[in-house]
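# Here is a sequence with its predicted model. Questions after.
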Amino acid sequence: GLTLLAGLGPLQTLPLHVAIHDATGASLAIEFLDGKMHLLDNSLGVLTNDPRLSIQLDRVAATPPHEAAPAGWTSTDRFIRLAMYNNVASRGHDVETSFVATASIDQSGVSSALHLLNTVVQPIISPSFSTEWIVIRDHKRRHVYFQATENSVLRRIDLTAVNWMDPMKQKSWPVASPQAPWYVDMAVDDLAEIASS
């Protein structure tokens, strides 16, 4: 398998989960434990790589409801924090929560999800520990947004534009792309126009 090609040898446990979500809000986690694949209902819709989902769910259940969210960077702290914030984040940005009163509904939802995820992004504190990417799914519009560690510009894939019937036209997209612009250049004319409006 892939682990042998990477020189890792056979693995009994792969310290990550595969998340599958659908438009109804249902979430499934796939874990690889003791050399076997396990499919688990993930009622919280939150995942971090390790430990296994059942342990994470037990820890969330054991957290008192009015206790402050943990502030650490362990997988468990980030899992509990996102589960707690996700539970109370029921509205997006609107006139009361944002300076941009004209934000569209999809922009509001994506922005809210991005803010939630940014509370658990692992900063680059060592070469082996950091968040590599963030993914936000919009099931209604069939869009996938992603952001890489070295490029905070949000990028979108419109899944309705993908030709799913012809495997020869399908391709992968790099999450980390050195060609992608990593900033928006505000030209002097644009800034003057903004200032006059």
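Nice, thanks for sending it over.
# drop to CA atoms for contacts and neighbour counts, all remaining ones
OK.
# Who's the closest spatial neighbour of D41, skipping the chain neighbours?
L28 (4.8 Å; CA to CA, 6 or more residues apart in numbering).
# Surely the one you found and L53 touch.
No. At 10.6 Å, L28 does not count as touching L53 under the criterion of CA atoms under 8 Å.
# So for these two, which residue has more residues nearby?
Neighbour comparison, L28 and L53: the larger count goes to L53, with 22 against 18 (by other CA atoms under 10 Å).
# and the gap between the more buried one and L116?
Per CA to CA, to the nearest Å, L53 is found 20 Å from L116.
# Same check on N151?
Here N151 is placed at a distance of 18 Å from L116 (CA to CA).
# The residue nearest to D41 should be in a strand, yeah?
Yes. Per DSSP: H, G, I helix; E, B strand; the rest coil, L28 lies within a strand segment.
# take the one below as the second:
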Amino acid sequence: MGILTPEKTYIWVSDLLELSDNTALGVHFHNDLGMALENTLQAVIAGASMISGTFLGIGERAGNIPLEQVLNGLRWRFGIEVEGINYQALSQVTNYLDSLGVRPAPPYSQAALRHESGIHVNGFLRDPDSYHIFPHALPEIWFGKCSGASNFQYLFEKQLNQPLSPQEYNQMRDKIKFFSIQEQRCFSPEEIVSLFKQGFFND
């Protein structure tokens, strides 16, 4: 959830590779505390061979690691150039996305508290402190193509105190996944409650 430090990243990746007999290892960092870039660079130096990231750091909460930063960070700080990358085209891609208004939420913003991923919300159900490092604010659960039944369980049981059956949660998940792909957007808790009252999930 974005709280790992560069020092621990290097140690953990090194140890994992040693224990796994140098099996290929990938990393995926979020930027909740602004350390995604340094954590990723240290992971690569420690031996990680795969990076999961996005252009401009677009992603859930405060975003993922910006790939353009990783590529140029490896190039200028460590002299590592990745084969098959057109470095001249990186700025064209990022400028185009920026012109569309695409950018991640800054750390500590309200958007950084939003969770759509079902695996994150499942973690909340098991441990309220998982994926949550801002004790002053409650997480905001959203609903989309990456959501699971846990999203609906969290909303109806933890927030509305109106438990439903597992079958109903699964039905809601399936309909919202399909609907969110059609609409190309996520849905807020208020929208889910409104759809529920309208009988949208009864079919």
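Structure's in. What do you need? Worth saying up front: this structure is predicted, and the values here are computed from it rather than measured.
# Superposed, what's their TM-score?
After superposition, the two chains reach a TM-score of 0.31 (TM-score structural alignment, normalised by the length of structure 1), with 109 aligned residues with a CA RMSD of 5.6 Å.
# quick one: the residue nearest to D41 of structure 1 from H21 of structure 1, how far?
With CA to CA as the criterion, L28 of structure 1 and H21 of structure 1 are 6 Å apart.
# Return the distance of F179 of structure 2 relative to L71 of structure 2.
Distance of F179 of structure 2 to L71 of structure 2, given as CA to CA: 36 Å.
# Check which element follows the lengthiest helix in structure 2 along the chain.
If you go by DSSP state H, structure 2 has its longest helix at helix 166-183. Using DSSP states H and E, the next helix or strand after helix 166-183 of structure 2 towards the C-terminus is helix 189-197.
# For that next one, buried residues please.
189, 192 (16 or more other CA atoms under 10 Å).
# got the angle for it vs helix 166-183?
120 degrees (axes from the mean of the first three to the mean of the last three CA atoms, to 10 degrees).
# what secondary structure does L40 of structure 1 sit in?
Under three-state DSSP, L40 of structure 1 comes out as strand.
# quick one: contacts for it?
By CA atoms under 8 Å, 6 or more residues apart in numbering, L40 of structure 1 lies in contact with 28-31.
# can you list those in a markdown table and add distance to W133 of structure 1?
Converted to a markdown table, those look like this (distance: CA to CA, whole Å):
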| residue | distance to W133 of structure 1 |
| --- | --- |
| L28 | 20 |
| A29 | 18 |
| I30 | 19 |
| E31 | 20 |
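# how about these, which pair is most distant?
Spatially, the most separated pair among those is L28 and E31, at 9.9 Å (CA to CA).
# Quick check: neighbours shared by those two?
Counting by CA under 8 Å, 6+ apart, the common neighbours of L28 of structure 1 and E31 are 39-40.
# Can you give me the neighbour number for H38 of structure 1?
H38 of structure 1 is flanked by 12 other residues according to other CA under 10 Å.
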